[in-house]
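Enquirer: how would this look folded up:
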Amino acid sequence: MKGIKAVFNKLLLLLLITVLGASCVSREKIVYFQDLEQQKALMDSIQNTFKIQPNDLLNIVVSAYDLEAVRPFNLISETRPTTGYAGLASGTAQQQNYLTAEDGTIDFPVLGRIKVAGLSRTELSEMLVQRISEYVKDPIVTIRIVNFKVSVLGEVARPGTYNVEGERLTLPEALGLAGDMTIFGRRDNVLVIRDNGGSKEYKYLDFRDSDVLNSDFYYLQQNDVVYVEPNNAQIQSSSFNRNTSIYISVASLLLSVLVIIFR
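Expert: So this is what the prediction gives:
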């Protein structure tokens, strides 16, 4: 009887050690940007290197003091006026967007076909101002990306594709949209996949290291894909039955009961 009791006590002790060991995770495996102070001097130099790509949808508005002078440079769709209440004529005008073609060009009013892919929003704005200045005095060009989106997949709370206003989005902000990484996501191996002019680029980033702030992939670009890899515990658990945790709990309870009986 004493031998059986000793065996059960050892099994119970082993089970407790296993549970406690599995629940202990070091700070170094979880916390983001652990050496942030060391990177403080470099953070101010981070820049958004977003470039326009094929299939980007651009909203371009040209304005000036003389609005009639810049009217030909704005892509506006107008409906024919109709007679409405009390005989008043009404119509609508809507600013249209430019879809960047596969060759990286758009068809711009008056100026014709122009190359926009590979330019930043600022560079394109400066180029248009220069060319429109040949026709209009002191034009102002405002450009906005209207279909900017990224996909966040893997071990995050809400995986999916997210549309973003504007074109400035950091990697932490994208993870925030997806509800952040789950506890099962690998902080040291976050993958960013980028389509750069028809060629695929990718980078694995360690979120525990603040040097990620200086990466070219810190600022996401149009159609970037972020993938958070599951850790080993999650991968191993996927091979078990969904009810494994229930079975372990029941076995633990039975073991405790047997220890009490044979005590």
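Enquirer: okay, CA-based contacts and neighbour counts for the rest of this
Expert: Noted.
Enquirer: So for this protein, the centremost residue is which one?
Expert: The centre of the chain sits closest to Ala174, judged by CA atoms, centre = their mean, with a distance of 3.3 Å.
Enquirer: who's in contact with the biggest strand by length in the chain?
Expert: If you go by DSSP state E, the chain has its longest strand at strand 185-196. When contacts are defined by CA atoms under 8 Å, 6 or more residues apart in numbering, strand 185-196 is touched by residues 29-30, 32, 154-156, 200-208, 217, 221, 223-231.
Enquirer: helix or strand for the residue nearest to the centre of the chain, which one?
Expert: helix 171-177 (DSSP states H and E).
Enquirer: Give me the contact list for that helix.
Expert: Everything outside helix 171-177 that qualifies as a contact, by CA under 8 Å, 6+ apart, is Val150, Val152, Val156, Arg158, Tyr162, Met181, Phe217, Tyr218, Tyr219, Leu220.
Enquirer: another one to check against the first:
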Amino acid sequence: MRVKYIITIGIVLLILSGCNRRSQLLYMKDLNPAGEELVAKPPQYKLQPGDLLFIQLITSSPEISQAFNNPAGSQFLTRTQDESSLYFNGHTLDAEGFVTLPFLGSAKLEGLTLDEARSEIRILTEKLFKDASVVVKLANFRVTVVGEVRQPGTFRNFNDYLNIFEALAQVGDISENGNRKNVLVVRQTDTGSKTFRVNLNDKSVFTSEAFYLLPNDVIIVEPIGNKIFQMNVPYITLTFSTISTLILLYNFITRL
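Expert: Below you'll find the predicted structure:
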């Protein structure tokens, strides 16, 4: 009877462990099954010195457009353009927050949103071209994801906004050993680095400042306790084995 009791307890513990494991893998598990509306407001990114911009001027004259736009600028920013093309043909905000444009001169864009920067450049173009259209895109929107994900690395975002779930999808999602309850997001600011802790198991993630990512954000997915224990198993086994050997050796010597 005692053996059956122990076996039953073991089976129950295994079942509970499996249920708990499944719960850890679910995103926003507290969502209402009937559906509910969750609203997250995208941030308005302010341009900073060092930002790389893709700027294109479109006029009724192909010659003028070609003269303003560099070879890579003659086409819209696409996923096929490599880092070197964007770096050499883009426009970088200098240390003072200015960008220098062919024929148009300099414009201070630091602290402006992309829409505001587009309007600022549009004012410059009106002095020379009445029918010009201006395209402004952020070319250095890169995010790094490391830790317990399937394909850690850095990737470039070609959309105006990027949320944390989209970023994780880019790297193959969090592995089974990743801690979804305590994801760390590191963000660079004017005064240094700012960190956020995000619980992806809870719908409160939508209200987090880190739900929408900003350029150069770093996502760090830490391992869950089980993974840490698994990593330490060899050392624990070695320690117990060493202790057992020493005890046996001690008993052998004392009996001589």
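Enquirer: Read off where the helix holding Ala174 of the first structure ends up in the second structure.
Expert: Under TM-score structural alignment, the counterpart of helix 171-177 of the first structure in the second structure spans residues 164-170.
Enquirer: buried stuff in the matching stretch?
Expert: By neighbour count on 16 or more other CA atoms under 10 Å, the buried set for stretch 164-170 of the second structure is Ile164, Ala167, Leu168, Gln170.
Enquirer: Average separation of that stretch from the aligned part of the first structure, please.
Expert: For stretch 164-170 of the second structure, the mean deviation from the first structure after alignment is 0.6 Å (mean CA distance after the TM-score superposition for the first structure).
Enquirer: ok, back up a step: strands - which of the contacts of strand 185-196 of the first structure land there?
Expert: Per DSSP E, the contacts of strand 185-196 of the first structure map to strands at 154, 200-205, 225-230.
Enquirer: filter those to the buried ones?
Expert: Judged by 16+ other CA under 10 Å, buried ones among those: Gly154, Tyr204, Leu205, Val225, Val226, Tyr227, Val228, Glu229, Pro230.
Enquirer: For the buried residues of stretch 164-170 of the second structure, give me a markdown table that also has distance to Val185 of the second structure.
Expert: As requested, those are exported to a markdown table (distance: CA to CA, whole Å):
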| residue | distance to Val185 of the second structure |
| --- | --- |
| Ile164 | 9 |
| Ala167 | 12 |
| Leu168 | 12 |
| Gln170 | 16 |
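Enquirer: which of those sit farthest apart?
Expert: Using CA to CA, those span at most 9.9 Å, a distance reached by Ile164 and Gln170.
Enquirer: Show me the longest helix that occurs in the first structure.
Expert: If you go by DSSP state H, the first structure has its longest helix at helix 2-23.
Enquirer: just checking, what packs against that one?
Expert: For helix 2-23 of the first structure, the elements it packs on are helix 244-261, judged by 3 or more CA pairs under 8 Å, 6 or more residues apart in numbering; DSSP states H and E.
Enquirer: Ile106 of the first structure maps to what in the second structure?
Expert: That one, Ile106 of the first structure, aligns with Val99 by TM-score structural alignment.
Enquirer: Can you tell me how far the counterpart of Thr195 of the second structure in the first structure is from Asn231 of the first structure?
Expert: Counting by TM-score structural alignment, Thr195 of the second structure corresponds to Tyr202 in the first structure. For Tyr202 of the first structure, the distance to Asn231 of the first structure equals 20 Å [CA to CA, to the nearest Å].
Enquirer: circling back: the contacts of helix 171-177 of the first structure in helices, which ones?
Expert: Short answer: those have none in helices (DSSP H).
Enquirer: Make a PyMOL selection of the buried ones in the residues you listed.
Expert: Burial among the contacts of helix 171-177 of the first structure is assessed by 16+ other CA under 10 Å; the matching PyMOL selection reads:
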select buried, resi 150+152+156+158+181+217+218+219+220
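Enquirer: How many neighbouring residues does Ala72 of the second structure have?
Expert: Residues lying near Ala72 of the second structure (other CA atoms under 10 Å) number 16.
Enquirer: Using the three-state scheme, assign it.
Expert: Judged by DSSP: H, G, I helix; E, B strand; the rest coil, the three-state class of Ala72 of the second structure is helix.
Enquirer: Burial check on the residue nearest to it when sequence neighbours are not counted, number of neighbours?
Expert: Once flanking residues are discounted, Ala72 of the second structure sits nearest to Asn89: 6.3 Å by CA to CA, 6 or more residues apart in numbering. Neighbour count for Asn89 of the second structure, taken as other CA under 10 Å: 17.
Enquirer: Asn89 of the second structure maps to what in the first structure?
Expert: So, by TM-score structural alignment, Asn89 of the second structure is matched to Gln96.
Enquirer: what's near enough to touch that match?
Expert: By CA under 8 Å, 6+ apart, the contact list for Gln96 of the first structure reads Asn59, Leu75, Ile76, Ser77.
Enquirer: any idea how far Lys51 of the first structure is from it?
Expert: Separation of Gln96 of the first structure from Lys51 of the first structure (CA to CA) stands at 21 Å.
Enquirer: ok, now Tyr218 of the first structure?
Expert: Taking CA to CA, one finds Tyr218 of the first structure at 14 Å from Lys51 of the first structure.
Enquirer: same question, Ser125 of the first structure
Expert: Per CA to CA, Ser125 of the first structure is found 13 Å from Lys51 of the first structure.
Enquirer: Report the separation between the two terminal residues of stretch 117-134 of the second structure.
Expert: Chord length of stretch 117-134 of the second structure, first to last residue, is 10 Å (CA to CA).
Enquirer: Over to stretch 192-208 of the second structure?
Expert: Using CA to CA, the span of stretch 192-208 of the second structure from its first residue to its last is 20 Å.
Enquirer: cool, stretch 168-184 of the first structure as well?
Expert: Start to finish, the residues bounding stretch 168-184 of the first structure are 28 Å apart (CA to CA).
Enquirer: same check, this time on stretch 33-45 of the first structure
Expert: End-to-end distance of stretch 33-45 of the first structure: 17 Å, with CA to CA as the criterion.
Enquirer: which of the residues in it are buried?
Expert: For stretch 33-45 of the first structure, using 16+ other CA under 10 Å, the buried residues are Phe33, Leu36, Gln39.
Enquirer: what residues are up against the second one?
Expert: What that stands for is Leu36 of the first structure. Asp209, Ser210, Asp211.
Enquirer: picking up where we left off before, what distance do you get for the match of Asn89 of the second structure to Pro109 of the first structure?
Expert: Separation of Gln96 of the first structure from Pro109 of the first structure (CA to CA) stands at 12 Å.
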